[in-house]
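**Student:** 3D, please:
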Amino acid sequence: MADGITSASSQVAAISGYTENPGTTNPSDRRYNGLAFYTFATPEHTASADTPTISMFYHNVGIGAYATDIKNVTEGRVQITGFSNGDQLSLRHPSSINLKWGMYVSSIDSSLNFYSNGSLRANIDRVTGVYTALSDRNRKKNIRSLSDVLEAVKQLPVYSYNYLDSKDEDRRMIGLMAQDVQSYFPELVYQRYDREKNNPVLTMDYSGFGVIAIKAIQEQQKIIDDLKNRVELLTKRLDVIEKK
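**Tutor:** Predicted coordinates:
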């Protein structure tokens, strides 16, 4: 039985010993012999019958065993772990140990690395704070040259706007509409779900337009070079005619 405090509203707060692995009595098991904090709606609940709100095991702390917000993930978990070659904060979905994001401070250069399910995705430089995404050719497959983009870029309207949840006097933004971009560059548009609004929403990879711009400049430069060669050829022909 846990030591507890009962409030006037019949809610209970309790502290108790806790184990996530009842099948073992091995003290070296990090899921054994922990400390748990509970909150109950009614005093009839006991620590042995409920999942803790906060649990602590041998350098591990779990927070939020129950939903704490509307549409929050039941049995959500924040897992903080440390390793000898750096420090890592990992956020894990309770339905699978593979649904996990991690932030890792490198002991080599002190940069901040972002991992998804154990795979490096991005990095923040310690000195400059620059965010860089994974782009190593050795980590890519199905590599193909991009087709011409200049005509598509010319079709994209650029706007200034405010967001719906901002004030009219707030700073105006400059950008594109995801629906417009989706017709020409679907690789740059993502459909996500807004749990607060309870509807789908489109997001966009604006950094990808740097690559699109480079490709468009290359195509435009080819047009300029071709026109330059034609002008030089016509100039030579004109010189020949004038000398006759």
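
**Student:** every contact and neighbour count from this point should use C-alpha atoms.
**Tutor:** Noted.

**Student:** how many neighbours does the residue nearest to Val189 when sequence neighbours are not counted have?
**Tutor:** Spatial nearest neighbour of Val189, excluding adjacent residues (Cα to Cα, 6 or more residues apart in numbering): Met204 at 4.6 Å. Summarising burial for Met204: neighbours were counted as other Cα atoms under 10 Å, giving 19.

**Student:** ok, Ile54 next?
**Tutor:** By other Cα under 10 Å, the residues close to Ile54 number 19.

**Student:** equivalent analysis for Tyr193, please.
**Tutor:** 12.

**Student:** ok, back up a step: list the contacts of the residue nearest to Val189.
**Tutor:** Neighbouring residues of Met204 by Cα atoms under 8 Å, 6 or more residues apart in numbering: Ala178, Leu188, Val189, Tyr190.

**Student:** swap in Glu151?
**Tutor:** Contacts of Glu151 (Cα under 8 Å, 6+ apart): none.

**Student:** in a helix, it, correct?
**Tutor:** Yes - assigned with DSSP: H, G, I helix; E, B strand; the rest coil, Glu151 falls within a helix.

**Student:** I'd like the structure of this one too, to check against the first:
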Amino acid sequence: MTARFTKARQRGVLLTSDERFKDNVKPLGKKLDKLKKLKGVSYKYKNKDRVPYNTNSNLSEKEQADIDLMGNMKKEDRTRIGFLAQDVGSLFPELVEEDKAGNKYVDYVGLIPVLVESVKEQQEQIDELLKLAAKKGLITNKN
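**Tutor:** You can find the predicted model right below:
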């Protein structure tokens, strides 16, 4: 299992995104207000005795691999940056999954479209402000 994760780190990760595999496709719409509520945090993983570990054979292969990966990560005592799954789930429930043991996981890649749409929304706001400022003679419009 560990080799699979190492390989992904070395060569990148490609995710299936072909339109032919998707159904019920809808635009995300405006997400900036939700995104502004999301809190980035820095953290360290808890010590060995407190990291979730489960040898329950009812877990899927992915769930067990995730727990095994956590087991490897706990040895690193470095500060990380991310989100709390509970916070993400309250704003974007479609980006959080929970395994049978109750551990929550964030689909960080799924945040990319939210970020892109939010940047576009902000750019619309900036463009409107620039137009207003130009109209009032506060700036010169150099389009």
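
**Student:** what TM-score do we get after superposing?
**Tutor:** For this chain pair, the superposition-based TM-score is 0.66 by TM-score structural alignment, normalised by the length of structure 2; 104 aligned residues with a Cα RMSD of 2.0 Å.

**Student:** returning to what we had before: and which of the contacts of Met204 of structure 1 is nearest Arg77 of structure 1?
**Tutor:** Relative to Arg77 of structure 1, the closest of the contacts of Met204 of structure 1 is Tyr190; by Cα to Cα it sits at 26.0 Å.

**Student:** just give me the match in structure 2 for the closest one.
**Tutor:** Using TM-score structural alignment, the partner of Tyr190 of structure 1 in structure 2 is Glu97.

**Student:** do the same with Ala13 of structure 1
**Tutor:** In structure 2, Ala13 of structure 1 lands on no residue (TM-score structural alignment).

**Student:** now do the SS call for Ala13 of structure 1.
**Tutor:** Going by three-state DSSP: Ala13 of structure 1 is strand.

**Student:** looking for the alignment partner of Ile112 of structure 2 in structure 1.
**Tutor:** Taking TM-score structural alignment, Ile112 of structure 2 has Gly210 as its aligned residue in structure 1.

**Student:** in a helix, that's where its match is, yeah?
**Tutor:** Yes - per three-state DSSP, Gly210 of structure 1 lies within a helix segment.

**Student:** quick check: the gap between it and Met103 of structure 1.
**Tutor:** Distance from Gly210 of structure 1 to Met103 of structure 1, counting by Cα to Cα, to the nearest Å: 26 Å.

**Student:** surely Asp127 of structure 2 is in a helix?
**Tutor:** Yes - Asp127 of structure 2: assigned to a helix according to three-state DSSP.

**Student:** residues touching the equivalent of it over in structure 1, list them.
**Tutor:** In structure 1, Asp127 of structure 2 lines up with Asp225, judged by TM-score structural alignment. Applying Cα under 8 Å, 6+ apart to Asp225 of structure 1 gives no contacts.

**Student:** quick one: the strands in structure 2?
**Tutor:** 41-43, 80-82, 96-98, 104-106 (DSSP state E).

**Student:** which one of those lies nearest to Ala3 of structure 2?
**Tutor:** strand 104-106 (20.7 Å).

**Student:** just to revisit the earlier point, ok, so of the contacts of Met204 of structure 1, who is nearest Phe37 of structure 1?
**Tutor:** Checking those against Phe37 of structure 1 with Cα to Cα, the nearest one is Tyr190 at 39.4 Å.

**Student:** Val153 of structure 1 versus that closest one, what's the distance?
**Tutor:** 19 Å.

**Student:** what about the two, which has more around it?
**Tutor:** Val153 (16 against 13).

**Student:** excluding covalently adjacent residues, which one is nearest to the more buried one?
**Tutor:** Nearest to Val153 of structure 1 is Ala216, by Cα to Cα, 6+ apart, at 7.6 Å.

**Student:** who's in contact with that neighbour?
**Tutor:** Asp148, Val149, Leu150, Val153.

**Student:** kindly give a single PyMOL line that selects the buried subset of the residues you listed.
**Tutor:** Only the buried entries of those go into this PyMOL selection, using 16 or more other Cα atoms under 10 Å:
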select buried, resi 149+150+153
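
**Student:** neighbours around the corresponding residue of structure 1 for Gly82 of structure 2, how many?
**Tutor:** Residue correspondence to structure 1 (TM-score structural alignment): Gly82 of structure 2 is matched to Gly175. When neighbours are counted by other Cα under 10 Å, Gly175 of structure 1 registers 12.

**Student:** any idea how far Gly175 of structure 1 is from Glu169 of structure 1?
**Tutor:** Counting by Cα to Cα, the gap from Gly175 of structure 1 to Glu169 of structure 1 is 18 Å.

**Student:** also Ala14 of structure 1?
**Tutor:** In terms of Cα to Cα, Ala14 of structure 1 sits 49 Å off from Glu169 of structure 1.

**Student:** list the contacts of the residue nearest the centre of structure 2.
**Tutor:** Closest to where the C-alpha atoms of structure 2 average out (Cα atoms, centre = their mean) is Tyr108, at 2.2 Å. Applying Cα under 8 Å, 6+ apart, one finds that Tyr108 of structure 2 lies in contact with Leu95.
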